[in-house]
Each structure stands twice: as C-alpha cells, then as structure tokens.
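# Got a sequence here, can you model it:
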Amino acid sequence: MRTTNRTTIDVDALGGLFPGRVATASELLGLGLPTGELGVRCRPRGPWQHLLPGILLLARTPPTRAQLVRAALRYGGPRTLLTGVDALQLHGMRALPATGPVQILVDRPVEPTDKVRVTRVRRLPEPVLRKGFLTAPLGRAAVDAAGALCVRDDIRIVLTEVVRHGGVPLADLRPWLSRGSDQVRQVLAELADGVRSVPQAWARAVLDDLALPSPRWNVPVRTAEGRPLGIADAWWDDLALAWQFSTPTSRGDLLAAAGVIVLHTPPARLRQVPAAVAQDVLRAATRAGQRPRPTIKAGKDRAIVGADVGADVGGDVDAGRGKESSTIHQ
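Next up, the predicted model:
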C-alpha cells in the first residue's frame, strides 16, 4: 500500500487497471504514485520493468509479443497505427512470424528504438480495428513489412500472401513498392507477371537464361468440352506444356491423359539445383514440340485448338504421329 494526500494506492493491484499490464509513467504518476516508487519497482530485481522510454510493464515476466505491440502503440502516442508483420497477423495473414522490432505508423516525430521501428507519414491511412489494436490497412501493412525485410523470399511471401489470399489489388501496392529497394521492385515485377508463389518465383529465375518464351502462370486447363483438368503453375500454350511445382497428383494424371506434357519439379529441387532444373525444362519443351499439340482449352475463356507448333523449340513436328500422353517426373 502507498498513501498520498489524494488516495490510498494498492501498488500491487495496479497492473489490473491497464490492458496487458502496460502503462505509461505519466499515467502512474497521475494516479498519485511517487516518482521514486517507479524507479524502485523497476530495479533489476523489482516487480516491474521498463519496456520503452516512458512505458512500463507492470510485471516481472518477459513481455509477450502482444505486450510489446501494446507498448509500441503507447510509445507512439495518440493516432499511432500498428503496421508491418504484427498488423498482417491481426489481419489474418500467417505467412511470416512476428519477430524483431514492432513497426508503427505515426504522423509526428517519434524516436525509433531497438524494439520499435517508426515510419512517419504526412497523413495516416484510415485505421482498422483488429482485436483491440488500431492497425494500418492490409495493403499498407504489407508495404511496410516488405520494406523492413532483407531476404527476398520473405518479401515474396508477404506480398504474395496479401495479393493471393488477402485480396489486395496489385495496383494498390505499386505506388509504394515502386519506390522500394531493388528486391522489392523485383518482387513487384514478378507479381505483375502473374507469379503467385515463392516456387513460381524460383522457377521464373530458372527461365531467365533459357531460350524459351515466357510462360503464363496459374493457368486453368480444360478439355475441348470444358472439363477441368487442373491448373498449371506455369503454362506454355503453343507447346501444351505444364510445369508443376509439387509432387505428382491425380490432376497431373488428368493433364497427361489429355495429351499435355507435364513436368513436375519439387520446390526443393528448384531451390537447390536450378541448373539441372533448367535442363529438365528444355527436355520437356523438346518432347512437347515433337508431337502434335492436343486440342484443349487453357485460361479462363479462350479456346485453344490443336496446331502443329513448337518446331522452333523442340524440332520438326511429325504430323503422322498420334497424341502422346506424357508426364515427366524430375
């Protein structure tokens, strides 16, 4: 107990007054707690601890991530918005864990610390309330997360998730990301080309040095009658060649049975031996170019009819040969 000229304070019960047991020093002083008491209780063996300048955790246990987030928002002051990976998680994105400094958006000068990454903007976006925290909108949170990341695959994971699963239009990201790092701009270019996964991005890099036309990405394939056969991760339309970055599935069997040449490449192989994968692709393209193209449909609406194509990639077409159903496993 501590008694002041205003009231009697049960210091040990103060934690219950503040969400997450996170309080500002000014709040505690405003309740009548003596200044010296704060210092005593935040000593190395004391019951409280300093989280950030002017921000205390009224507990001795290590702070949880939620407590760090709450402390960062209190540190930023009124109108501060949570952004970056912590905000992405509150929006339901789970591709990356929240580690490192908490990211906040502010519209006034705030000193960064080793626990808080501060982005100052002239005008804050409209806040979104998520589980009691004021957060930046999903697109803005993704932009800030990408800007703080150094590993290209992590940037790919974040931006791909918000586009593919979060429903954020690529156009909403481009104004900010176009001014980002070279890695961020490269990922933006990949997304603009239709790449929607990290393995697809690795595959795109494999193709950079090959004398093949660029494929389309994430292409639904159907029979001439419209029966779905599956979705090709990468698709060469003239060759009716599908590239899948997974283990073989029944859908791959359906594609092969319809005359599509299907190359399966596990993501680990893409990452570990890209030069060998490039040779796999060239061999598959050669086989696809040496047989008549099957009559199938690819894409959302456009009908694809059989044609003698692909000789420039795989050799002369033998018009006398029938359809070849082939799945290539690498």
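
# alpha carbons only for contacts and neighbour counts from here, please
Fine.

# which stretches of the stretch 201-330 of the chain form strands?
216-223, 228-236, 241-244, 261-264, 296-298, 326-329 (DSSP state E, counting those that start in this stretch).

# Would you format these as CSV with mean neighbour count included?
Output for those, formatted as CSV (neighbours: other C-alpha atoms under 10 Å):
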stretch, mean neighbour count
strand 216-223, 20
strand 228-236, 22
strand 241-244, 27
strand 261-264, 26
strand 296-298, 24
strand 326-329, 18
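
# Can you say which of the ones you listed is nearest to Leu207?
strand 228-236 (10.9 Å; C-alpha to C-alpha).

# hmm, who's touching that closest one?
Outside strand 228-236, the residues that touch it by C-alpha atoms under 8 Å, 6 or more residues apart in numbering are 200, 213-223, 241-245, 251-252, 254-255.

# Including distance to Pro34, could the strands of the stretch 201-330 of the chain go into CSV?
Shown next, in CSV, are the strands of the stretch 201-330 of the chain (distance: least, C-alpha to C-alpha, whole Å):
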stretch, distance to Pro34
strand 216-223, 64
strand 228-236, 65
strand 241-244, 67
strand 261-264, 69
strand 296-298, 74
strand 326-329, 73
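
# can you tell which of those is closest to Arg164?
If we rank the strands of the stretch 201-330 of the chain by C-alpha to C-alpha, the stretch that ends up nearest is strand 216-223, at 11.3 Å.

# how far off strand 228-236 does that closest one point, in degrees?
140 degrees (axes from the mean of the first three to the mean of the last three C-alpha atoms, to 10 degrees).

# Here is a second sequence; please produce its structure as well for comparison:
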Amino acid sequence: MNNNTPVTPRPLRPLGHDVRHRVLSAAQLREHGVAAARAAAQCRAGGPWQQPLPGVYLLHPGPPTSEERLHAVLLYAGRPGPEGAKSVPAQPGSSSGGRPAAASGSASSRSASSRPASRSASPYGGVMITGLAALALHGFGSTPGLRALDLIDVLVPRTRRLRSTRFARLIRAHSLPRPELVTGVPVAPVARAVADAVAELSDAAVVRALLTESVRGGHCEPSSLVRELSQARLLARPHVVDAVDALLAEGRSLAEGRLYEMVRTYALPDPVWNVDLRLPGGPHLGGVDAYWPEQAVAVELDTRAPRVGGPGGPQDDDAIWAEYARKREHLERLGVTVVHLTPRKLRESLEQQAMVVGTALTAADERDPAAYVEVLPR
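Reported below is the predicted structural model:
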C-alpha cells in the first residue's frame, strides 16, 4: 500500500452548489478512491479538472469563483506541508508573501494574548483568511471585491512548512487568534485583518480609509486596532502613524457623540462637558468627559489606546490603565462617583449605560457630601 491507495473509497458527490464538493484536496480525493495519477490525468490540457494550487483540485474546467478560490487557499494552507512533510520551525527573520522581515515578523508573531483558534472545529486545520480578503468578507466597502484581488492572504502557524504560491499568500503567526465564521469561511478578527492588510500597503489614503471604516463602521475599537498595529511594528511607518492619529481622534469624537445622545435621549440632567477637576488651591485631579456638580458624579470615557510616537514608542496598555485607576480612586476618596464607560458599551447598550448613570445620580442623596472641587474648562 502507498500514499495513492484509498483507505475508505467513497463515490464523489455531484458538484451541486456546495463548494466543498467542487474543490477537494489530494487527501480528500484519496478518501473518495481517486489516486494521485488519476487526479493528474484529469487535470491535463482539455481535461475536466484543474489544479489551482498544489495539492488542491477544482472539479470543473471553468474559472474558479471567489468562493472556490477562498476554499482552495484554505485547503492548501491547512495541510502540514508538501507531500505530507512534517512541520519544521521557520528560520528566524524569514518573511512570507513578499512582506518585509520586520513587518512580517510582527504581523506574524503578534497577539500573544490572543486566544488560540480551535483547530478541531475547522476542516482547515485552524488557518484563516486575513488581510483584504478577510475585510471584504467582513463587509468593508473600502476594500476591493474578492474577484479583484490577485492574492488572498491566509494566516497560518509559524511552523507550517508551506510557501506562498500563485494566489495564496501565507502570513505566519506564533499564536493564531480565534477565527470568526463569515458565510462559513474562517476569517481573522477585523483588527488583525486590518493590520495584515496595512503591512502590505503603502498608499496613505487607502490605509486611512481602512482604519476609519474599522471604527466608523463599528467593526472594532480603536484600542484593539492600534494594539495590533503596534504589535506588527507598523507604527514606525509615517503614513500609518498619521492614519492612527486621525483614527484615535475619530474614535473619541464618535464616543463623545454617543454620550451626548445618551443624555438627550434618556432625559438625564444636563452636565458640564469636558472639564478639569481640582481641589481649591490644591492639586489637579484630572479631566472628565461629563460632570454633575450637584450630585458629584463624573463620567469618563475609556478611549485609551497604546500611544504612538515619542522616544519610547507605544505606551504599555497596563500603564495607561493604571493611570485611569489612580485618578478614579483619588476622586472617589473625595466622594466623587466616577462612571467608567467604553465606546463599545455606548454603541451596543446605550439604554443600559443611561440607567447606570441615572442610578448614580439618583443615589447621590444617600451618600455623604463630597469634598468641594473646582470645575474648570478643559
């Protein structure tokens, strides 16, 4: 018995509408009783099949559809290596798909905190579509359609012993994020897909459009996107830094707009907006986004993200959170109730956040009077 001998021969199903019946790997063909020699014969000039990628067969002679190309890329990338070769560690500093070594290493090895993908649940071995193709699947309007893409990026384990070839571009990662299923296709989360796309782009307008749509379209939070770009070491590129500055400004502006909407829609008392607090003749206590002086209630928007630029590069997220926590604890020791809201909470559950703020305002009469603080315009 050799590798061409089928283990459990089964008849091939009719092509039908299921892409899984139209695109099969060599291993799947063997399960159906089709030996490698027969598959090769079917792919000869004028034959009924074709081989769009090594080890992957399209069971009709016409051009592959976008869905078939995606499926072919996933089948190619999901196998351990050419002719069943075992995976071996990639060489340090190697890149994939023409990506510069610095960008490739970061875009590939980042997201140590990402949850590992479930390998057993996917017929593709845990690999997933990323980059522009993933964004097109996520519904981005600023990306080319799948038919217009010459290359389809696919995220694979760093030890996968395969090369980018034809329309499949492999991007290697030490730790894979958990994929999201879009029309049955495993795709990288938006923030990761954007970072992988930006790694291949030099057009500042295109980069800015992608980042803006990510936030404006509600696909992801600015903080998660900037974190991925930082881990990809893309913040050293001036056109990316400029786009990130615009992104952070837009993200805060959108969150502030939702906060104004919450106060108006749910008839909360009018606060004073965007003010600094300090003790009379004493130290500065920090800025807040909304403050109700009579109830001593403050709302602070958490739009934190790794800071870009400067000699130290991106600031660690833990340090930013510690800064928030110190300010909140100081204010609460003075009797000021601080309500901490995130852009996601305002976007996904505005009424619930209004109830949280309303409860804090109502409970003011039951608390001890707060220390007097000065309110200054910010």
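
# rewinding a little: tell me which of the strands of the stretch 201-330 of the first structure lies nearest to Ile55 of the first structure.
Using C-alpha to C-alpha, the nearest of the strands of the stretch 201-330 of the first structure to Ile55 of the first structure is strand 216-223, at 48.3 Å.

# Just the residues contacting the closest one, thanks.
193-196, 228-236, 255, 258, 295-300.

# just stretch 192-199 of the second structure next, same as before
The set of residues external to stretch 192-199 of the second structure that reach it, using C-alpha under 8 Å, 6+ apart, is 99, 103-104, 107, 130-132, 134-135, 207, 210-211, 225, 228-229, 232, 234.

# List only those of the residues you listed flagged as buried.
99, 103-104, 107, 130-132, 134-135, 207, 210-211, 225, 228-229, 232, 234 (16 or more other C-alpha atoms under 10 Å).

# Keep only those of these that are in strands.
Judged by DSSP state E, those include Thr130 as members of strands.

# In the first structure, which residue is most central in space?
Centroid check for the first structure by C-alpha atoms, centre = their mean gives Val158 as the closest residue, at 1.5 Å.

# so who does that residue touch?
Contacts for Val158 of the first structure (C-alpha under 8 Å, 6+ apart) come out as 95-96, 142, 145-146.

# mind checking how far it is from Arg140 of the first structure?
Distance of Val158 of the first structure to Arg140 of the first structure, given as C-alpha to C-alpha, to the nearest Å: 12 Å.

# just the helices in the stretch 201-350 of the second structure please.
204-216, 222-231, 238-265, 317-333, 343-348, 350-362 (DSSP state H, counting those that start in this stretch).

# ranking the ones you listed by burial, who's on top?
Counting by mean count of other C-alpha atoms under 10 Å, helix 222-231 has the highest mean neighbour count of the helices of the stretch 201-350 of the second structure, with a mean of 23.

# any idea of the angle it forms with helix 238-265?
For helix 222-231 of the second structure against helix 238-265, the angle by the same axes, to 10 degrees is 170 degrees.

# who does helix 222-231 of the second structure touch, helix- and strand-wise?
helix 190-198, helix 238-265 (3 or more C-alpha pairs under 8 Å, 6 or more residues apart in numbering; DSSP states H and E).

# Can I get these in CSV including distance to His71 of the second structure?
Listed next are these as CSV, based on distance: least, C-alpha to C-alpha, whole Å:
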stretch, distance to His71 of the second structure
helix 190-198, 18
helix 238-265, 31
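
# Asp318 of the second structure is nearest to which of the ones you listed?
helix 238-265 (18.3 Å).

# And that closest one, how far out from the chain middle?
18 Å (C-alpha atoms, centre = their mean, to the nearest Å).

# picking up where we left off before, so which of the helices and strands packed on helix 222-231 of the second structure gets nearest Arg333 of the second structure?
Per C-alpha to C-alpha, nearest to Arg333 of the second structure of these: helix 238-265, 25.2 Å.

# Report the inter-axis angle for that closest one versus helix 190-198.
150 degrees.

# now helix 238-265 of the second structure and helix 204-216, what's the angle there?
30 degrees.

# tell me the angle helix 238-265 of the second structure makes with helix 350-362.
Using the same axes, to 10 degrees: helix 238-265 of the second structure against helix 350-362 is 60 degrees.

# all helices for the stretch 1-150 of the first structure, in order.
So, for the stretch 1-150 of the first structure - with DSSP H, counting those that start in this stretch - the helices run 25-30, 35-41, 65-76, 84-90, 138-148.

# Where in the second structure does the fourth one align, residue-wise?
So that's helix 84-90 of the first structure. With TM-score structural alignment applied, helix 84-90 of the first structure matches the range 131-137 in the second structure.

# how much does that stretch stray from the first structure?
Mean deviation of stretch 131-137 of the second structure from its aligned counterpart in the first structure after superposition (mean C-alpha distance after the TM-score superposition for the first structure): 1.8 Å.

# Figure out how far that stretch is from the centre of its chain.
11 Å.

# ok, now stretch 139-156 of the first structure?
Centroid displacement of stretch 139-156 of the first structure relative to its chain, using C-alpha atoms, centre = their mean, is 7 Å.

# Next: stretch 53-64 of the second structure.
Mean C-alpha position of stretch 53-64 of the second structure versus that of the full chain (C-alpha atoms, centre = their mean) differs by 30 Å.

# what sits against the residue in the second structure that Glu161 of the first structure lines up against?
Mapped onto the second structure by TM-score structural alignment, Glu161 of the first structure lines up with Glu213. By C-alpha under 8 Å, 6+ apart, the contact set of Glu213 of the second structure is 140, 142, 219.

# Could you measure from Glu213 of the second structure over to Tyr324 of the second structure?
Plainly put, Glu213 of the second structure is 28 Å away from Tyr324 of the second structure if you go by C-alpha to C-alpha.

# Next: Arg169 of the second structure.
41 Å.

# What's the end-to-end length of stretch 187-204 of the second structure?
25 Å.

# oh sorry, the question was meant for stretch 220-236 of the first structure
Terminal residues of stretch 220-236 of the first structure lie 12 Å apart, using C-alpha to C-alpha.

# same question, stretch 146-164 of the second structure
18 Å.

# Pull out the buried residues from it.
Applying a neighbour-count criterion of 16+ other C-alpha under 10 Å, one finds 146, 151-164 buried in stretch 146-164 of the second structure.

# If you count residues, where's the longest helix of the first structure?
When the first structure is parsed with DSSP state H, its longest helix is helix 274-289.

# in the second structure, what residues pair with that one?
Against the second structure, helix 274-289 of the first structure falls on no residues (TM-score structural alignment).

# Stretch 204-211 of the first structure now?
Per TM-score structural alignment, stretch 204-211 of the first structure has no counterpart in the second structure.

# Tell me the counterpart of Val106 of the first structure in the second structure.
Looks like Val106 of the first structure aligns to Val156 there (TM-score structural alignment).
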